[in-house]
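> mind looking at a prediction? Sequence and model below.
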Amino acid sequence: MTHRQERVCVVGNAAIDLSLRVAHLPLAGETSLALQSASDFGGKGANQALAATRAGTSTQLFAAVGQDADGDRLIAHLNAEGIDTQHVLRVPRPTDLSIVTVDAQGENTIVTRNEVAAGFHPEPGAVLDATRAGDWIALQGNLSADVTADVLCAARFNARRTLLNPGPVCFDCMPMLADVDLLVVNRVEAATLTAQDDAAQAATALHRAGAREVCVTLGANGVLWCNDNGIYRLAAIPTHAVDTVGAGDAFCGTLLAALAQDLAMPLALRWAQTVAAYAVARRGAQASFPDRATTRDLLHSSVPPLQAS
């Protein structure tokens, strides 16, 4: 019998990123001269959909873009990548824009105009109609709390699997965690949600709040994975970070693809780490992601060193 691969449906945002490279991140009241600038396709939803697609999974995107040239370019780009964009709406506003400032160490600050995403209210029924039992539905923190909660609840009630990556943390998602199969957060997001600075304690708190599995990404310190059986740590993949923009999305999208292909969580996490490590060594958001062929080569060599924490 042939195993049916599940699909990925990302419900999120799509935007244009304008990146400015600086020697150091400006302080309040300080003006810095950009050493270099670049425009890229972005938005956490679109980023995760792209990473999932390049990792070999059928992916569709629910999002909204403006009725402008940027919206035209975004949709053409997503279509060219093989992402199903039939649920990407056009609205009479400028396409969302993020201004990303990146310093010499690869750290960044991001300011986002999100009028289109804030006004995007996909019907949970439409998301269910576009998916089937067992498919993965992923959301981030760019849409409203009500939309996020409604889609998660409908998905869980109708046998879809759910991933929540609540960045940016714009609302309290703790009451939603009972409808979350997999929560992915970085160290800062975990601390913000739980008021726990220790990553392991934060992961435990998030799991106890209802998330069936929790992953806390720790950058150079690897990843914590928490479930009913305990907490495990995967060591980081050595890399030289020059730009961390989009790394979390590369991680989440690849993780979704791996799980949709029925990989065990340790190997799925290693897939995600591998692609994220590649991305942080390059500049840009989607521009830093490996292409399909490179992704395939990277993932073929992934081995998960798993340790109990």
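Sure, I can see it. Residues are numbered from 1 along each chain as shown.
> can we go C-alpha only for contacts and neighbour counts from here?
Noted.
> now do the buried residues in the helix or strand harbouring Leu183.
Taking DSSP states H and E as the criterion, Leu183 maps to strand 182-186. For strand 182-186, the neighbour count (16 or more other Cα atoms under 10 Å) marks Leu182, Leu183, Val184, Val185, Asn186 as buried.
> and here is the other one:
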Amino acid sequence: MSKNVVCFGEVLWDLLPTGEKIGGAPLNVALRLNSLKVDSTIISKVGNDQYGEKLVEFLRENGQSHIIQEDKNCETGVVNVDVDTNGNASYDIRFPAAWDFIEPTQVLKKKVSDADYFIYGSLVNRNEVSRKTLFELLEAANYKVLDVNLRKPHYDMATLVDLMSYADFIKLNRDELEEVCNYLKGDSATSVTDMLKLVSEHTQTDHICVTLGACGVTLFYDGKFYHNTGFLVKVKDTVGAGDSFLAGYISQLIQGKRPNLALDFACALAGLVASKAGANSIVSQEEINDLLWRG
């Protein structure tokens, strides 16, 4: 029986210099999983507006399973994205948005309890309504994956650490790892490996991955460390690269791949996404295989 994944959180429109693109980290992960032939469902909320209609239509056209609530009072989420000359993105996330008000329902709880994996982000916790819904769903979830996305001023560290303690697997970047360790008073933890050990001990989570930008990725799994130095690509923009990394890694876990091989696949996929425009660019299995072969 094939495994299935539920992703919970923000769905929105990224207003990029090159135009409007559908986005939101949980949706990006779900779409990438779908492209990798993994049964995935996105749970979120849109407004009763044109952006909301277009987003739901996009999901239908792309065969993306979804449970999308509609908010009568709040607009569909929008993010202004700036991309610098190195392809790095910065975000201005409008508040409030419809995805801040996801309501708990029996349908959502049943969907989550039936799923093998539940992927949730930190950004959706910025408002009490969606935050309360998430914590209810976490109680029903099986294998829980936290995708840390710290976007100032849309988070507080106490809630984040609480979310990390629920997780079976945590993904975050180097800056986020340092911020978490500073909050945990881990002044003596200066190396990535020491910081990962600190987070693992504090959260009782033995499966943590930190992305290191151009320096690759380090994975802590079952007391062992794995590293991938990344792949040489010409970066167009980094929007969605981390989301594709997570989707790629989870897809390999589902297939029972060893951690080092799962890491290699995820890094290759993320590199290819960074070499193209937008979060949901098309990446073929042939492109991934070629990059893995070239190393």
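Nice, I can see it. What you are looking at is a predicted structure, and each value in this text was computed from that prediction instead of being measured.
> how close does the strand holding Leu183 of structure 1 sit to structure 2?
Taken against structure 2, strand 182-186 of structure 1 registers an average deviation of 0.4 Å after superposition, with mean Cα distance after the TM-score superposition for structure 1.
> now render the buried residues of strand 182-186 of structure 1 as TSV, adding distance to Phe251 of structure 1.
Supplementary listing: the buried residues of strand 182-186 of structure 1 in TSV, determined by distance: Cα to Cα, whole Å:
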residue	distance to Phe251 of structure 1
Leu182	13
Leu183	13
Val184	9
Val185	11
Asn186	11
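> and these, which is closest to Arg282 of structure 1?
Nearest to Arg282 of structure 1 among the buried residues of strand 182-186 of structure 1 is Asn186, at 19.9 Å by Cα to Cα.
> quick check: the gap between the nearest residue to the closest one once chain neighbours are set aside and Asp72 of structure 1.
Of all residues beyond its chain neighbours, the one nearest Asn186 of structure 1 is Thr217 (4.6 Å), with distances taken as Cα to Cα, 6 or more residues apart in numbering. According to Cα to Cα, to the nearest Å, Thr217 of structure 1 and Asp72 of structure 1 sit 34 Å apart.
> could you do Gly119 of structure 1 as well?
Taken as Cα to Cα, the span from Gly119 of structure 1 to Asp72 of structure 1 is 19 Å.
> repeat for Val280 of structure 1
The span separating Val280 of structure 1 from Asp72 of structure 1 equals 28 Å under the rule Cα to Cα.
> which of these two has more neighbours?
Val280 (25 against 14; other Cα atoms under 10 Å).
> aligned to that one, what sits in structure 2?
Alignment note (TM-score structural alignment): Val280 of structure 1 maps to Ala274 of structure 2.
> so that match is in contact with Ser244, correct?
No: counting by Cα atoms under 8 Å, no contact exists between Ala274 of structure 2 and Ser244, whose distance comes to 9.5 Å.
> in structure 1, what residue corresponds to Glu200 of structure 2?
Actually, residue 200 of structure 2 is Ser rather than Glu. Aligned against structure 1 by TM-score structural alignment, Ser200 of structure 2 finds its counterpart in His207.
> that match sits in which helix or strand?
In this structure, His207 of structure 1 sits in helix 199-208 according to DSSP H and E.
> also Ile137 of structure 1?
Element membership for Ile137 of structure 1, per DSSP H and E: strand 136-140.
> which residue range of structure 2 does that strand align onto?
Against structure 2, strand 136-140 of structure 1 falls on residues 117-121 (TM-score structural alignment).
> residues in contact with that stretch?
Stretch 117-121 of structure 2 is contacted by residues 3-9, 25-26, 112, 141-149 when judged by Cα atoms under 8 Å, 6 or more residues apart in numbering.
> on that earlier part again, which part of structure 2 lines up with the helix or strand following the strand holding Leu183 of structure 1?
Counting by DSSP H and E, the element after strand 182-186 of structure 1 in chain order, helix or strand, is helix 187-194. Residues 174-181 of structure 2 are where helix 187-194 of structure 1 lands when matched by TM-score structural alignment.
> and Glu128 of structure 2, what pairs with it in structure 1?
Here Glu128 of structure 2 stays unmatched in structure 1, going by TM-score structural alignment.
> what is the burial count for Glu128 of structure 2?
Close neighbours of Glu128 of structure 2, defined as other Cα under 10 Å, add up to 13.
> with Thr95 of structure 1 instead?
Applying the criterion other Cα under 10 Å, we find 25 residues in the vicinity of Thr95 of structure 1.
> quick check: it touching Gly71?
Yes: Thr95 of structure 1 sits in contact with Gly71 when judged by Cα under 8 Å, with a separation of 5.8 Å.
> now the common contact residues for these two.
Each of Val65 lies in contact with both Thr95 of structure 1 and Gly71 under the rule Cα under 8 Å, 6+ apart.
> all helices for structure 2, in order.
Listed from the start of the chain, structure 2 has helices (DSSP state H) covering 25-35, 50-61, 106-114, 128-140, 157-166, 174-183, 192-203, 241-254, 259-274, 285-294.
> show me what the last one is packed against.
Under the contact criterion of 3 or more Cα pairs under 8 Å, 6 or more residues apart in numbering; DSSP states H and E, the helices and strands touching helix 285-294 of structure 2 comprise helix 259-274.
> still on that earlier bit, now the match of strand 136-140 of structure 1 on structure 1. Mean distance?
With mean Cα distance after the TM-score superposition for structure 1, stretch 117-121 of structure 2 averages 0.4 Å from its match.
> off-centre distance for that stretch?
Here the centre of mass of C-alpha atoms in stretch 117-121 of structure 2, compared against the chain's by Cα atoms, centre = their mean, to the nearest Å, lies 8 Å away.
> now swap in stretch 278-295 of structure 2 and tell me
On the basis of Cα atoms, centre = their mean, stretch 278-295 of structure 2 sits 19 Å off its chain's mean C-alpha point.
> same question, stretch 61-78 of structure 1
Counting by Cα atoms, centre = their mean, stretch 61-78 of structure 1 is centred 18 Å from the centre of its parent chain.
> from start to finish, how long is it in a straight line?
Distances were taken as Cα to Cα; on that basis the terminal residues of stretch 61-78 of structure 1 are 9 Å apart.
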